[in-house]
Structures are given as C-alpha cells and as structure tokens.
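Visitor: Sharing a model prediction with you, sequence too.
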Amino acid sequence: MSELILASQSPRRAELLSTMGYRFTVITADIDESPLPDELPEHLVLRLASSKADAVWQTSLPSITTDTAVLAADTIVVANQTILGKPKHFADFTRMMRLLSGSTHTVMTAIACRNSAMSEAQVVTADVQFCTLTERDIARYWDTGEPKDKAGGYGIQARGGQFVQQVHGSYSAIVGLPMVETKLMLQKFGVYA
C-alpha cells in the first residue's frame, strides 16, 4: 500500500481525510495563489491544487519512496463570476457577504494527486444558496473570527452554516475535500483507507 502525504494546512481537509480512515503525513506547500490575468475560476483552482501537489512532491524528494502519493486540494468561491478568496479585512468580508446574501453561488474544490509515475486532478463543484443577511448578521459573524481563514468568508461546517438555505452538490467539497472523488482518485494511486 502506498504512503500518503496531504499537501494542505487545512484542519478541515485533514479531518475529512481522517474520517475516511486514511493515515497520512501533512506537509504544507508554499505557493503563490494569485490568479493569473483572465484566468477562469475552474482553471485557477485546478492549477493551485496541482501546484501544491507538485511543490510538496519536489521538496520531499529524495526522502519519499516511489510508492508515496501526494494529495492536494484547493477551494474557491465564485459569486457573480467573481472569485472570492479569504477576506483581507472587515470591509472585504462585508463586500463578500453582500454578494452572497440572498443568492446562489458556486464552490469549486479541486483535488490533485501525484506520485512518481503519474498525476491527476479534477474539480468538483457545488451550488450554495444563502439566505438574506442583515448588516448585523455580517458584523456578528465577523466578530466570531471564523471567516478570516475561509474562502468566500464562511465555513459551512461551523457557524457559517446558519446562512445556508440549500446545497446542490457535494457537501464535503464545500468543506474542502470531496470525499467520494478523493477516495476514487486515491485508489488509482494505490492508496486505501
């Protein structure tokens, strides 16, 4: 059975992977996550996940074996064709929440895996419908501290879930790691829970 490295500092991804029964080591990737000019959201999230897997693979050589697989993921939120990253400050967060309020947005999570013989990546999307938010909802949620490290400024698995009216697609992809697709991809790399 192959050894698994998770190229992510996200505690949510690690928790989902553990819940699935996998044993793994965490090594974080340090890459530039800035979008390229005119880059489409799907291309961005695929590029970021693949770059994280490649970066960890390269920095871990030669200490890893040919049986080692590196799994990486990246999540973005897209509203009105605008990519919403992690909020930089309260004003940025408020802008994001106003965009999401009372509307449906798309969450894209890309997963990428590589070993010495091959690499693969795919995007899983889900649509999320938000209720209408008041200015007080927005300010109180910011004050919890939760939005500061979340793509799109909210965590569906925590307090941010109170704003979600409906989900169409993979819930675990919204959290940060699509469980079904991850399991199927890891099996191709000889990694089993």
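Guide: Looks like it came in fine.
Visitor: from here on, contacts and neighbour counts on C-alpha atoms
Guide: Noted.
Visitor: tell me, how many neighbours does the closest residue to Gln9 other than its chain neighbours end up with?
Guide: Nearest in space to Gln9, with sequence neighbours left out and distances taken as C-alpha to C-alpha, 6 or more residues apart in numbering, is Thr28 at 5.5 Å. Applying other C-alpha atoms under 10 Å, we find 17 residues neighbouring Thr28.
Visitor: sec struct for Thr28, please.
Guide: Following DSSP: H, G, I helix; E, B strand; the rest coil, we place Thr28 in the coil state.
Visitor: Ile5 is in contact with that one, correct?
Guide: No - the pair Thr28 / Ile5 is not scored as a contact, 9.5 Å apart, by C-alpha atoms under 8 Å.
Visitor: In addition, the following structure is provided for comparison:
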Amino acid sequence: MEANAPHFKLILGSSSTARRKILADMGYHFTTMSADIDEKAIRKEKPEDLVMALAEAKVVVYEGVVREKPSSEAEARQFMKDYANGHAATVSSVLVTNLVTGSRRGEWDKVEVPLLISSQYSISRQIYFHDIPDQVIDKLIEEGIVLYAAGGLIIEHPLILPYVKEVVGSTDSVMGLPKALTERLIKEVL
C-alpha cells in the first residue's frame, strides 16, 4: 500500500488486537487510542443502538439477551458452553470521524451466529461450531483472552479454530471490524 498510501492520518479508537489486525490487513498505517470508559455504564435497549453508543464495541446477542465481555471466568465458561446449543448474533459498529472537517459517518453490522453441531449449510453470515471440549474452554479461560471479548466469542483464536465447522459470511465483522463497511465509511468522510 506504500505507493497508494492514504493522504490522511488514521487513528483506531480501540485497543482490540483483532481490530488492529483487520485494519493492518486492509493496508492502513494507523495509531491507536482507546477511551478509558466504563462500557457497562452505557446502556441502550437495542443491541444496534448500544454498539453505536459505544462506537467501538461489539456485542453478542444470545437468545435475545445482550452478552458483553464476561464478568467472570464462570460466566465465560457458561457462554462458551451455551454456543453449541443455541443461536447467537454479533452486532458491531463502525464510526468514522474526519477530525479536520467534522464529517462523521457510522453504521452497525449484524452477523447471525447459530452455533450448532450440524453439517447443514445455512443462509449467509453464519457460523457453525462443533461442541467445544471442557479442556479447551479451561485453556481459553486460563489464558484470559475470552474475558476481554464480547460474549467470550473469539472465532479466530487457534484453540477455537478446530471447532469452527463453517463460517459463511464476514469473519471480520464477527471480529468487530467489518472491512467493507469500514472502507465505505472512510471514503464517505473524506
């Protein structure tokens, strides 16, 4: 991307490793700054409104209930066990602000994530999991990273990858930064 390097400075307002990787994979050079806010203090009834309010967040909705970052190891364990038996969706948002002009664009993106033991294909943007063994869940909790992920859901983690049966749709959206949406919003604010 050096020959076509953008003529603007890009700041990622998130400390998420996954979001940094996605943006770097898109060819952008950027710095990161994340707000030190209490995400739990910001409440909205609809997940789509919540992620826009947080402006850097991803939430997981399981059986109609918003699941943010697990509050404990026990909650993380329960989240991961549940996913083999139910239906979840990730809801992400992207908010792009041009700090020179003040132009601002944002949207949310939702990915349906039915987590089932199944060999069937389904509609787009879905993920199928094999049952995740207790010893894998134990290792993930011991490592601690699931405590910092919405719904304890980290499909890109090497310990989880063997149990992902099928991803149909946008993995980058599940990871919290949908590439196509991000690219479009950047162009809109320039």
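Guide: Cool, the structure landed. These numbers come from a predicted model, not from an experiment.
Visitor: Now the TM-score, please.
Guide: Overlay of the two chains. TM-score (TM-score structural alignment, normalised by the length of structure 2): 0.78; 167 aligned residues with a C-alpha RMSD of 2.0 Å.
Visitor: returning to what we had before: aligned counterpart of the residue nearest to Gln9 of structure 1 in structure 2, please.
Guide: In structure 2, Thr28 of structure 1 lines up with Ser34, judged by TM-score structural alignment.
Visitor: surely its match meets Ile11?
Guide: No - counting by C-alpha under 8 Å, Ile11 is not a contact partner of Ser34 of structure 2; they are 9.5 Å apart.
Visitor: OK, contacts around the match of Thr28 of structure 1?
Guide: Residues in contact with Ser34 of structure 2 (C-alpha atoms under 8 Å, 6 or more residues apart in numbering) are 12-15.
Visitor: and the most centrally placed residue in structure 1, how far is that from Asp137 of structure 1?
Guide: Nearest to the geometric centre of structure 1 sits Thr75, at 2.9 Å (C-alpha atoms, centre = their mean). Per C-alpha to C-alpha, to the nearest Å, Thr75 of structure 1 is found 24 Å from Asp137 of structure 1.
Visitor: so can I have CSV of the contacts of Ser34 of structure 2 showing neighbour count and secondary structure?
Guide: As requested, the contacts of Ser34 of structure 2 are exported to CSV (neighbours: other C-alpha atoms under 10 Å; DSSP: H, G, I helix; E, B strand; the rest coil):
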residue, neighbour count, secondary structure
Leu12, 17, strand
Gly13, 17, coil
Ser14, 17, coil
Ser15, 13, coil
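Visitor: any idea which of those residues is closest to Glu112 of structure 2?
Guide: Ser14 (23.2 Å; C-alpha to C-alpha).
Visitor: show me where structure 2 has helices.
Guide: Assigned by DSSP state H, structure 2 shows helices spanning 17-25, 47-54, 73-82, 134-143, 171-174, 179-189.
Visitor: if you compare these, which one is most tucked away?
Guide: Most buried of those by mean neighbour count (mean count of other C-alpha atoms under 10 Å) is helix 171-174; its value is a mean of 22.
Visitor: can you list contacts of that helix?
Guide: Under C-alpha under 8 Å, 6+ apart, the answer for helix 171-174 of structure 2 is 22, 90-92, 109-111, 155, 178-179.
Visitor: what does that helix correspond to over in structure 1?
Guide: Aligned using TM-score structural alignment, helix 171-174 of structure 2 spans residues 171-174 in structure 1.
Visitor: One more: stretch 65-83 of structure 2?
Guide: The aligned range for stretch 65-83 of structure 2 is 82-100, by TM-score structural alignment.
Visitor: helix/strand/coil for Leu71 of structure 1?
Guide: Strictly by three-state DSSP, Leu71 of structure 1 counts as strand.
Visitor: The nearest residue in space to it that is not next to it in sequence: neighbour count?
Guide: Leaving aside its sequence neighbours, Leu71 of structure 1 sits nearest to Cys113 (C-alpha to C-alpha, 6+ apart; 4.4 Å). Residues near Cys113 of structure 1, counting by other C-alpha under 10 Å, number 29.
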